[in-house]
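Undergrad: The amino acid sequence is not available; the structure is as follows:
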């Protein structure tokens, strides 16, 4: 009985910490898997199919996130599922089959850069959709 009293809360804390001990409230941008249905600023720059350069910004990171959230919200079949003053997680759904793509954006205030990852949840190829989407978001952000 005493064992259960402390093991369940401990297991819950470990699940929240996730791999590497990062807390659930401290988001990060993961590199892409080997499949071609993902782009990320954290991919190796020599990996042309996955790498995109981070966005540079000036001013306040929270304002940059607000601008990006507004751009994303105006796009079709999009839902913002998480947002802080330095992070946005949005889900895009394809028109016909309703496939889901996750877009995660993180502001690096110190470097004045915005990192992102756009990846399909399922399948292997996305016919370049994630890259096209991030190019569109980046172009609108720079306007």
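TA: Received the coordinates, thanks. As the structure is a prediction and not an experimental result, all values here were calculated from the model.

Undergrad: switch to C-alpha atoms for all contacts and neighbour counts from now on
TA: Noted.

Undergrad: and the longest helix for this structure?
TA: Ranked by residue count, the top helix of the chain under DSSP state H comes out as helix 2-17.

Undergrad: Can you give the distance from that one to the centre of its chain?
TA: 29 Å (Cα atoms, centre = their mean, to the nearest Å).

Undergrad: same deal with stretch 35-48?
TA: With Cα atoms, centre = their mean, you get 13 Å for stretch 35-48.

Undergrad: Show the end-to-end separation of it, please.
TA: 13 Å (Cα to Cα, to the nearest Å).

Undergrad: list the buried ones in stretch 63-75?
TA: Neighbour counts over stretch 63-75 (16 or more other Cα atoms under 10 Å) mark 64-66, 68-69, 72 as buried.

Undergrad: Any chance of JSON lines for these, columns secondary structure and distance to residue 37?
TA: Formatted as JSON lines, the buried residues of stretch 63-75 follow (DSSP: H, G, I helix; E, B strand; the rest coil; distance: Cα to Cα, whole Å):
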{"residue": "64", "secondary structure": "helix", "distance to residue 37": "26"}
{"residue": "65", "secondary structure": "helix", "distance to residue 37": "24"}
{"residue": "66", "secondary structure": "helix", "distance to residue 37": "26"}
{"residue": "68", "secondary structure": "helix", "distance to residue 37": "22"}
{"residue": "69", "secondary structure": "helix", "distance to residue 37": "22"}
{"residue": "72", "secondary structure": "helix", "distance to residue 37": "19"}
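
Undergrad: Next up, a structure to set beside the first:
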């Protein structure tokens, strides 16, 4: 049986009850919340320390002692004859050229970079710090929004470590 809609209010009631409206509202909500959180956080760490992870599992840090957030720092072995500036230049090269990240702040010991997700354009913050005696690189990667990151930040820092170890122990030409 075909129902004929005759009043304008009948059209509106039919449209409101469709699943398409709920889908459209959901997509609009996700897009608006994703775009509204694109500002840089106020608490970017000063060069003396990395930012502390909050309680949501979308962060990893080598300075956080809680097991679900902890990731081991990088031990610098092959860079003993390099200066701090050379080590920082290698870090920035990995972040920008190898990983495609945008470096926003850097000093002789500290670098902050941003990773932007492809679809929703969510921004993650990446921080690295070289210790004074050039023996260790502390790492941190955290999502600005949301609760879970599905392991993206841990994978990102593990990828950075892999790139670092490739530079630190280059293969011999054959």
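TA: On my side now, so go ahead. Quick caveat: nothing in here was measured; it's all calculated off a predicted structure.

Undergrad: ok so, going back, give the aligned range of the following helix or strand past the longest helix of structure 1 in structure 2.
TA: Later in the chain than helix 2-17 of structure 1, the nearest helix or strand by DSSP states H and E is strand 38-40. The aligned range for strand 38-40 of structure 1 in structure 2 is 59-61, by TM-score structural alignment.

Undergrad: quick revisit: by contact count, what packs against the longest helix of structure 1?
TA: Packing partners of helix 2-17 of structure 1 (3 or more Cα pairs under 8 Å, 6 or more residues apart in numbering; DSSP states H and E): none among the helices and strands.

Undergrad: what's the mean distance for the match of strand 38-40 of structure 1 versus structure 1?
TA: Comparison of stretch 59-61 of structure 2 with structure 1 after fitting gives an average deviation of 0.3 Å (mean Cα distance after the TM-score superposition for structure 1).

Undergrad: what does that stretch rub up against?
TA: With contact meaning Cα atoms under 8 Å, 6 or more residues apart in numbering, stretch 59-61 of structure 2 is reached by 52-53, 68-72, 138-143, 153-154.

Undergrad: Show me what residue 29 of structure 1 lines up with in structure 2.
TA: In structure 2, residue 29 of structure 1 lines up with residue 50, judged by TM-score structural alignment.

Undergrad: Check the mean deviation of the particular helix or strand that has residue 118 of structure 1 in it from structure 2.
TA: In the assignment (DSSP H and E), residue 118 of structure 1 maps to strand 113-120. Following superposition, strand 113-120 of structure 1 is found to deviate from structure 2 by 0.7 Å on average (mean Cα distance after the TM-score superposition for structure 1).

Undergrad: Quick one: average offset of the helix or strand just after that strand versus structure 2, please.
TA: Sequence-wise, the next helix or strand downstream of strand 113-120 of structure 1 (DSSP H and E) is helix 129-142. Average distance, helix 129-142 of structure 1 versus aligned residues of structure 2 after superposition (mean Cα distance after the TM-score superposition for structure 1): 0.4 Å.

Undergrad: Now do the contacts for the residue positioned nearest the centre of structure 1.
TA: Centroid-nearest residue in structure 1, with Cα atoms, centre = their mean: residue 104, separated by 1.3 Å. Contact partners of residue 104 of structure 1, counting by Cα under 8 Å, 6+ apart, are 29, 87-90, 116-118.
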